[in-house]
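[1] the amino acid sequence is not available; the structure is as follows:
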């Protein structure tokens, strides 16, 4: 029904204009809390959102098309850069290696501190998010729950975030730090104590903190706000609609190029290592030809795996990888020096924890050659994690819908890190035990000069070497496949515009990036192997540090909005709903009847049709009769089979009032091991939802009048929240989103005024 009042057109001459505003640059904005009208200065449409209501426009503003499509600007520029670099590396390998070596030395000397500070700030930020009150916020609505079981989820975290490079460095790293330590006497007791710890440090919390930062930011905006699953969406609170243009494309280009180089480096190290394993197992000649053949074989397997999707391919490979890696570690532990390895593991973890702050901030400024060591080790790994950050972060977000921020961060920086520690410690200490007595200097030299040979040389020293080498080669292959599969999927996503977070890039696009990554891998192998890969990773990861700072600023801004909303809610009591206000008042007979009532899907559907829908229809009609812009929509719910009813009262300049009645499946309580009903093990409730999740109570059994009263209670709570927001005028609060001239700005109506108008 149309509003009763007549709205007069207001011209710029009718009122004073806010000082500094062009009188001709004014738009008319009708805001109905009843029949209120106001005038606001026009604002920059591209500016960053400053409130939750503006942030809620993100899905519409960022998604120009409903379906997934290729972002040709990102795709073309990124592909051109990678092809040009690959051709340079293959046609002028010596020149490429020399130029990158000089550039890396300059970065290590002049910007090493910047990489170190960036990683420290990222660690502090994600820990602060996890243990703040906002750590309870979910990657999705408040009522969302995880898609994957804990073991499967952790396995996928580990498989995507750790590549075959960890096996490569688990032997050469500790041996190098023992023979050539950065700040101790070579082959001393002090060098031995730190040898494994340095490698644990490089594969520890720092990398996973970067993954956590980008993963939780992308997942939060995608699943809680309905934006695309991308880095540009995570920067929407900072850049506004500009992320849809050139600025957003530049961000995706940097992230995509860094991802390709990070994955190519892992692939290159992987084929160098697997080259030795396949040569040992199948008596094949080692060399570049076999490495290129392995790249081609791996690409075919990667394409097959990525086309099967996350659920079928990557999940199965991740779980299998966990079990094989565990079997390999158990075999080495049992057949090797068991007591020494266990004692060393405990010592290594203790020393890691005790020296973590000092080690994290160490730049070796006072050590001769400190910049060289930093560039070859710590800075390379930090750059490696930065390069992998966007791709692993996006993949982790993709599999973590429904997890809380605290659960996401704590799991990411503990479970996979502990797995890393076990692998590094067992391999590293097994290698150290061979060289610490000085009995086998040839093995130490081999592990430093030819790490891939050193790794397999260590495996040959155990009983049943053929079985262990076969198992280790299979484990390395699965490490490689998991990273390559998830990498191809993420590259396709970065080069696409995908409004739906559940979708992925086109299959042909994943195949293209798998092939291009293989080309880059071969190019870097030709140009100098692992060393050139390290140089390229450190160089191309630098722009990602800027992205990390932007994401931290953007995410902290939106978390302030979450805090403002929480603080604006009415203090919860036992009889209070989740987001403020009282739960519906029931008679004692209704309460008693509900204690043993476990309605079926059919009963709930009838209740919604006969009670809830008429009540919401009456309220919506009355809202419109009073001059409000109110809508009532009906949407199917495929999970429960009961249509959802959603009442929305639109409030321009403020967050809309949102009241949704939806069926929810629940388990029937059990007493003595038996369900309390004689039917199914599940029953259905009709819960009330707001924009951020469930209110936590059931409407079943209420009358139409009680449902109407509940709508008004929720509306009162909403107005109280808006009034609180206006009284606590923080920049990030959900307050009116535009500056208004003092003499024209309306006040938020009182609860009594609105309720009185509706009851009349």
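    Yep, it's here. All values derive from a computational prediction rather than experimental measurement. Numbering: from 1, shown residues only.
[2] can we go C-alpha only for contacts and neighbour counts from here?
    Fine.
[3] let me see the ranges of the helices in the stretch 351-500 of the chain.
    Along the stretch 351-500 of the chain, counting by DSSP state H, counting those that start in this stretch, helices occupy 370-376, 378-398, 405-412, 415-435, 441-449, 451-459, 465-494.
[4] list the buried ones in the last one?
    Read that as helix 465-494. Buried residues in helix 465-494, counted by 16 or more other C-alpha atoms under 10 Å: 468-469, 471-494.
[5] and here is the other one:
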């Protein structure tokens, strides 16, 4: 198999950068029209193809576990004598850090409360609504998320390390395209990938900065404004760009370690002071319901409008992230077997996320009952402050409040430096260790794109960007369905 990219290897870089620039220019010059256009596209896709988003994730799940349980599961992601590059703990922290971004911190309190007040079925504000709300949160942040990331990561790791192809999404399609992966079709696949990555991570940067700015206003009274949000974005950009430029074994590992240990510390603290028995009861009940109805809720469309707004939205959002998260977890998984990869990637981080949600969501419900509805009131007033309002009901608020800001920054930085690193790989012809200059370019670009949009259009511009990113996930979802066929076709030729 040839992996030469020739003089065309910068095509993806130039075209992707140009598309990003054009989108930003149009968003600045015509923000209202851009918002309407992206909204219309999003409404069309979710309204007419919501079923396909749900069904696609089901196909990814069948493909992954079918391969893992088969004889192909013993195949190494690399040569037969390759050894893992990272220890098990280092591997886990980077797996978790690449895929768990702002969303988990932002929604861990807010989402259960939203569904508790307005469930898709039944009456809100009841014990049944509470159990349903937690199960919905488990469904949105649990195993399905990591199934999406894992199918992409498995295909990439197999073709990169087993077959010696470049670290590019297009490489996965070698079984059906052959050397044409180096031509226009392959370049188009990689450009779509870069587009989804740029706007997916820029949106998260904007939303994360908005939560930090709101937190600073709530905690210290510092007014939240587009300028303040832009300043927060600039500081976060410097942090994750420097981490990315240092490489996998230095600051990127440090960021992942800080994030995982701080996450564990917060979980332990909230577990101890947020109603331990209540959390355990709620978690146990919800986990049972979640596992019992796993297949059914994967494909549930009983309330079409609600499904489009929540499960379909989340599936599309994770597909938008799958390119860079999958590429990153592939990069750090060389030397693992397929079976080890599938079960570790889909179950370990997902299990951590479920425990996280059980603790945060359980504490929120417990404290809401103790305070006569303070958490519900916070969610109704401003979703971005719900975490800080919850912490305020617990001891040591003067310490936990600023540490929660650090956690948000670390949560974003862990995902953002993974994205900048992968963008460097995708736009350098598939280099496994892209130059620090190229990674830094993409880190600065991600920050600059978000800052410009916030300064011109405020949070409304970020929401337009989010909509565009999710709409852009539709063609990548089709690419991922093609990946399922390609990985199966390639494995069928292995001697096991």
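    Happy to help now that I have it. Treat the numbers as computed from the prediction; the structure is a model and nothing was measured.
[6] would you pull the TM-score for this pair?
    Here the TM-score for the pair of chains, by TM-score structural alignment, normalised by the length of structure 2, is 0.95; 493 aligned residues with a C-alpha RMSD of 1.9 Å.
[7] follow-up on the earlier one: any idea which of the helices of the stretch 351-500 of structure 1 is most buried?
    With neighbours taken as mean count of other C-alpha atoms under 10 Å, these reach their highest mean count in helix 378-398, at a mean of 28.
[8] ranges for the strands of the stretch 51-200 of structure 1?
    For the stretch 51-200 of structure 1, the strands defined by DSSP state E, counting those that start in this stretch occupy 69-70.
[9] what distance do you get for the most centrally placed residue in structure 1 to residue 285 of structure 1?
    In structure 1, the centroid-proximal residue (C-alpha atoms, centre = their mean) is residue 215; its distance is 1.6 Å. Remark: distance between residue 215 of structure 1 and residue 285 of structure 1 (C-alpha to C-alpha, to the nearest Å) = 42 Å.
[10] again with residue 545 of structure 1
    Counting by C-alpha to C-alpha, the gap from residue 545 of structure 1 to residue 285 of structure 1 is 41 Å.
[11] please identify which of those two sits among more neighbours.
    residue 545 (20 against 13; other C-alpha atoms under 10 Å).
[12] trace residue 544 of structure 1 over to structure 2, please.
    Aligned by TM-score structural alignment, residue 544 of structure 1 pairs with residue 476 of structure 2.
[13] what comes into contact with stretch 409-420 of structure 2?
    When contacts are defined by C-alpha atoms under 8 Å, 6 or more residues apart in numbering, stretch 409-420 of structure 2 is touched by residues 97-102, 105, 197, 201, 204-205, 208, 236, 239-241, 243-244, 252, 255-256, 258-259, 324-325, 328, 439-440, 442-443.
[14] how big is the offset of it relative to structure 1?
    Stretch 409-420 of structure 2 differs from its equivalent in structure 1 by a mean of 0.8 Å after superposition (mean C-alpha distance after the TM-score superposition for structure 1).
[15] corresponding residues in structure 1 for that stretch?
    Going by TM-score structural alignment: stretch 409-420 of structure 2 matches residues 477-488.
[16] please apply the same query to stretch 29-39 of structure 2.
    Taking TM-score structural alignment, stretch 29-39 of structure 2 hits residues 91-101 over in structure 1.
[17] count the neighbours of the equivalent of residue 169 of structure 2 over in structure 1 for me.
    Using TM-score structural alignment, the partner of residue 169 of structure 2 in structure 1 is residue 231. For residue 231 of structure 1, the neighbour count with other C-alpha under 10 Å is 27.
[18] if I look at residue 231 of structure 1, how far off is residue 394 of structure 1?
    Counting by C-alpha to C-alpha - residue 231 of structure 1 and residue 394 of structure 1 are separated by 8 Å.
[19] need the residues touching each of the two.
    By C-alpha under 8 Å, 6+ apart, the residues touching both residue 231 of structure 1 and residue 394 are 214, 218.
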